[in-house]
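Participant: Quick one, fold the following:
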Amino acid sequence: MKTERYIAELTSLPAFEPEREGWSALAREAIEPNPFYEPGFLMASARNLERPDAIILLVVRDSARNNRPVGLFPLCWPRLRDGILFGAISLYRNPYTSLSTPLIHADCVPEVLDAAFGLLAAPGGQADVLHMPLISASRPFGAALAAYCAGRGLPQRIGSQFSRAAIETTLSLSEYQRALARNTRKSLTRKLRRLEERGPVAFTTIRKNSPEGQKALDEFLYLESLGWKGQRGTALASKPQTRAFALSAFGTGNDGPDLFFERLSVNGRTIAMNVNLIAQRVVYTIKTAYDEAYGDYSPGALLDWNTIRFGTAGAGIARLDSCADPGHRIETIWRERESIATLIVGVTAAVAPARLDRIETGMRWMSRAIGGAKALRDKLAGAA
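Facilitator: Just a heads-up that it's a prediction; the model follows:
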């Protein structure tokens, strides 16, 4: 559908893949970063985690820029766990994505939304309600979307909202560490000293495309498989398809998101690792693993404590996002919070607000049902 100079179209990932250069440029110039929608990560997801054609791409092009993509919305049909049975389409996510913010060029957000929403709402379009999970509510896209919906008279609902640990500060490293709770500082310092009694302790940073990059990924996959995730079958290396996804998304020599590994070792033995994606000077800690044999030393917490240095003044990083669930122990170390919301948007003013209310009710019911099932599973596992 054409809106002045902006043209929206639906296509497939294989058809769009040859435009990786323009796609990557859009990711760099987007109003908000999202490494999970960059070419390498999204293609790795599609090839290894999804059935063919599960992901539909809504692409908006700018005819004044030689038809370069200025908007990218990876779409899929909602799944049962979303609590949306019909009448809506969703921005894509999988268990390894922590954001679903669409990639939209920073200087034409309203125009891109006009074209994209117009295509969805047109006769024969996909759906007139857009389900948007995992949106950073207080960031530029969230604010721009709220203003856009208000200006166009589009109904919008917040289906759910939570906060996760982050670092966004002007404090120096020493100032930030001093601002932590006294008991937290004392506990971490004591555990680090006890660990040093076992042998030399080293914190190491490894970039993806460094000579050690592939070895670091293999080491992470092995370490994760040794712990509870391996026992439950949810470690990346537990299944051929998730292992293939990890090698494609995080491995060396591809155009996936920039990333680095953090490693904590004692006596040359790795006891904790993090995988961190980087986009527009924002770091996303999306995977963590630690050696449970060293659990008394809290190696994961020590590694997160060491990571503070990347987010404090002078480090060159805008902020850190833990990508962690609410209530995670990292909240005692990373003091700021990132607000994450699930939004439900009617893409045309003709969508009745009551319809969004019904969708929201279904989502809340399903969320409670899933939460209850998980609690029962954990209780039964503890009793076994």
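
Participant: When you work out contacts or count neighbours from here on, use the C-alpha atoms and nothing else.
Facilitator: Noted.

Participant: ok, and the residue nearest to residue 177 when sequence neighbours are not counted, which helix or strand is that part of?
Facilitator: Spatial nearest neighbour of residue 177, excluding adjacent residues (C-alpha to C-alpha, 6 or more residues apart in numbering): residue 185 at 7.5 Å. Element membership of residue 185, judged by DSSP states H and E, is helix 182-196.

Participant: Now do that helix: everything it contacts.
Facilitator: 177-178, 201, 266, 297-298, 301-302, 332-333 (C-alpha atoms under 8 Å, 6 or more residues apart in numbering).

Participant: how about it: buried residues?
Facilitator: By neighbour count on 16 or more other C-alpha atoms under 10 Å, the buried set for helix 182-196 is 185, 188, 191-192, 195.

Participant: Show the contacting residues for the most centrally placed residue in the chain.
Facilitator: Of all residues in the chain, the one closest to the mean position by C-alpha atoms, centre = their mean is residue 98, 2.0 Å from it. The contact partners of residue 98, taken as C-alpha under 8 Å, 6+ apart, are 36, 134, 286, 323.

Participant: can you do 7 Å?
Facilitator: Residue 98 is in contact with 134, 323, counting by C-alpha atoms under 7 Å, 6 or more residues apart in numbering.

Participant: if I look at it, how far off is residue 239?
Facilitator: As for residue 98, its distance to residue 239 is 21 Å (criterion: C-alpha to C-alpha, to the nearest Å).

Participant: here's the other one to compare against:
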Amino acid sequence: MSWSLSSAHTDFPAFAPAWDALNRRLFNAHPLLDSAFIAPLIELYGPDTLRLARETVDGQLRSAALIRPLAPGAWRVFALGPIQMTPALMAPEADWDALLRSLPGMALLLNVNLQDPQYSHLAPCPPVRRAFDHACTIGIALEGDFDRYWQGRSRHLRQNLGRYQRRLREDGMAVEWRQYAEPDAIVAAVDRYSVLESAGWKGRNGTALHPDNLQGEFFRRVMQRFAHRASARVWELWIDGQLAASRLAIGTPDMLVMLKTTYDEQLARYAPGMLLLRRVIEEEFTAARHRRIEFYTNATPAQHAWATDSRWIRHFEVYRNRLSASVIDGVRLSRARPRALLGGTAAVAALAAFSALLN
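Facilitator: Predicted structure coming up:
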């Protein structure tokens, strides 16, 4: 058994088929771990220091992950802010201790963030493996029919949706539902999505997709790659000839992952985002293309009302040994705020000073 490290930018393109085979074997081809999602992540957001870590046993690939150095003595599995999952394909028997020993510079800590317990074999083992709840995500099991699902939602949610639908009719608004799956149509729909999102509060905060920014290009590439496999979809709601709401999603037979959603704030009195979500869920129950819908978000109480289940996405800290964990704890108590954990550099320096003791 051994771990090897190489440049992700250089080696991932050729390694992608093996990555996807491992994803199929371990996690039933999770869309957010697919190379069609990971490759644009590396291309557009990966730092030059990003490494492809591979674990082989008797010449066979067992685990793989994308990791990057965070500070002297500290590493982190790569992550993109708005995505609630990190690119780590770790087998149940993956040797985390050997991975830490294989990292250059006497690695004492590896942050493994954004782990979905249904698609991660990492488990707490204090004090050298610690877990922290991060975000409560939601899902919808596409079992039975839509009417049964809808009757299981709260009376408050059902009444609200009925009120918005009546408001559209009473105002004489023309409603059109559109759906796109072809690659060229998908690209145009993603650009329309980006323009709509940029016009809202995310645009004012500088966090929106736009056809000309990095986020817009990332989701354009992801959606187009999945569309070439007939695995991407964009839904739109148009009200009186105006784009009112849009949703981007990718999927496999196992699950449909909702990537992004936005709506026209000038049409907020009709709650177009909620109306579109209801329509999408109803269509997916009827089409039976997927087993589940996953949202991968830090769900609000209003979003929980749509869900049939929920679970916590967790962050993990994997330490080289007990001494590493003790040093970090000591620095925390001294309020030094280490970069690898809370934003500073004191802990990393302290850990480096102990590195000679850990050989």
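
Participant: hang on, the earlier thing: show me what the residue nearest to the centre of the first structure aligns to in the second structure.
Facilitator: Aligned by TM-score structural alignment, residue 98 of the first structure pairs with residue 84 of the second structure.

Participant: Doesn't its match belong to a strand?
Facilitator: No. Counting by DSSP: H, G, I helix; E, B strand; the rest coil, residue 84 of the second structure falls outside a strand, being coil.

Participant: Kindly provide the distance from it to residue 47 of the second structure.
Facilitator: Distance from residue 84 of the second structure to residue 47 of the second structure, by C-alpha to C-alpha: 19 Å.

Participant: Next: residue 259 of the second structure.
Facilitator: Taking C-alpha to C-alpha as the criterion, residue 259 of the second structure is separated from residue 47 of the second structure by 23 Å.

Participant: between these two, who's got more neighbours?
Facilitator: Under the neighbour definition other C-alpha atoms under 10 Å, residue 259 of the second structure and residue 47 were set side by side, and residue 259 has more, 18 against 14.

Participant: ok now do that one, which residues does it touch?
Facilitator: Residue 259 of the second structure makes contact with 248-249, according to C-alpha under 7 Å, 6+ apart.

Participant: again, but for the one 3 residues further on
Facilitator: Residues in contact with residue 262 of the second structure (C-alpha under 7 Å, 6+ apart) are 197, 245-247, 273.

Participant: what residue of the first structure takes the place of it?
Facilitator: Alignment note (TM-score structural alignment): residue 262 of the second structure maps to residue 289 of the first structure.

Participant: Helix, strand, or coil at that match?
Facilitator: Following three-state DSSP, residue 289 of the first structure is assigned to strand.

Participant: ok, for it, nearest residue in space, not its chain neighbours?
Facilitator: Going by C-alpha to C-alpha, 6+ apart, residue 289 of the first structure has residue 224 as its nearest residue, at 5.0 Å.

Participant: picking up where we left off before, could you list which of the contacts of helix 182-196 of the first structure belong to helices?
Facilitator: Counting by DSSP state H, the contacts of helix 182-196 of the first structure place 177-178, 301-302 in helices.

Participant: got a markdown table for those, with distance to residue 163 of the first structure and neighbour count too?
Facilitator: Formatted as a markdown table, those follow (distance: C-alpha to C-alpha, whole Å; neighbours: other C-alpha atoms under 10 Å):
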| residue | distance to residue 163 of the first structure | neighbour count |
| --- | --- | --- |
| 177 | 21 | 20 |
| 178 | 23 | 11 |
| 301 | 19 | 18 |
| 302 | 22 | 18 |
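
Participant: Would you format those residues as a markdown table with distance to residue 2 of the first structure included?
Facilitator: Formatted as a markdown table, these follow (distance: C-alpha to C-alpha, whole Å):
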| residue | distance to residue 2 of the first structure |
| --- | --- |
| 177 | 53 |
| 178 | 55 |
| 301 | 51 |
| 302 | 53 |
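
Participant: I'd like to know which of those is nearest to residue 116 of the first structure.
Facilitator: Within those, proximity to residue 116 of the first structure (C-alpha to C-alpha) peaks at residue 301, which comes in at 42.7 Å.

Participant: show me where the second structure has strands.
Facilitator: 2-7, 51-57, 60-71, 74-77, 88-89, 109-115, 129-141, 175-180, 232-239, 242-251, 255-263, 292-294, 309-319 (DSSP state E).

Participant: could the contacts of residue 262 of the second structure be laid out in CSV, adding distance to residue 300 of the second structure?
Facilitator: Rendered in CSV, the data for these read as follows (distance: C-alpha to C-alpha, whole Å):
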residue, distance to residue 300 of the second structure
197, 20
245, 19
246, 19
247, 18
273, 15
